[in-house]
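J.: just coords:
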């Protein structure tokens, strides 16, 4: 049995989450364009923020500017909060 490096497994899982999230967010955005629905636009933004935002913070921003772990975690949590608020707004706007 081959043991996988935990960092590699973590990156692959985070990448898969961001990839699938991008697909779902793009479908929601297409729904916004097709129906001119602000709720669908906010849903797309929320899904992207929850799925792609943490990946970009962890593997893009944090290494680029050498963020400490606490600041990286804060960025991830802020992306989640923004995403959840956008989804909440999309559900309440209907």
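T.: Cool, the structure landed. Computed from a predicted structure; not experimentally measured.
J.: For the rest of this, base every contact and every neighbour count on C-alpha atoms.
T.: Fine.
J.: And the helices in this protein?
T.: Applying DSSP state H to the chain gives helices spanning 6-35, 38-51, 53-56, 62-65, 69-92.
J.: What is the first one packed up against?
T.: For helix 6-35, the packing partners by 3 or more CA pairs under 8 Å, 6 or more residues apart in numbering; DSSP states H and E come out as helix 38-51, helix 53-56.
J.: Please identify the most buried of the helices of the chain.
T.: helix 38-51 (a mean of 24; mean count of other CA atoms under 10 Å).
J.: Second structure for comparison follows:
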């Protein structure tokens, strides 16, 4: 039961993240704004790619827990760095 709830919450996070990233990408295309492109990339790295790692790549590639955790942590870091780029300096 708890696994199902976790999978559902993860899927919902990925779907909402993909929607928000799509809106940011549309803003990039409409205004030719590198800031919005970086925001879209950051959101995908934080919300969508971890879901794909856990529920697609892990079963297909047979990743260990350490490999999955490392990959997710690296994508979270890349996403945060991309979002950091969106701030004016």
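T.: Perfect, thanks for sending it. The structure displayed is predicted, hence computed values, not measured ones.
J.: hang on, the earlier thing: could you dump the helices and strands packed on helix 6-35 of structure 1 into TSV with distance to residue 68 of structure 1 added?
T.: Listed next are these as TSV, based on distance: least, CA to CA, whole Å:
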stretch	distance to residue 68 of structure 1
helix 38-51	21
helix 53-56	15
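J.: Nearest to residue 5 of structure 1, out of those helices?
T.: For residue 5 of structure 1, the closest of the helices and strands packed on helix 6-35 of structure 1 is helix 53-56, at 18.6 Å, according to CA to CA.
J.: whereabouts in structure 2 does the closest one align?
T.: Using TM-score structural alignment, helix 53-56 of structure 1 lines up with residues 49-52 of structure 2.
J.: What's residue 39 of structure 2 aligned with over in structure 1?
T.: When structure 1 is aligned by TM-score structural alignment, residue 39 of structure 2 is paired with residue 43.
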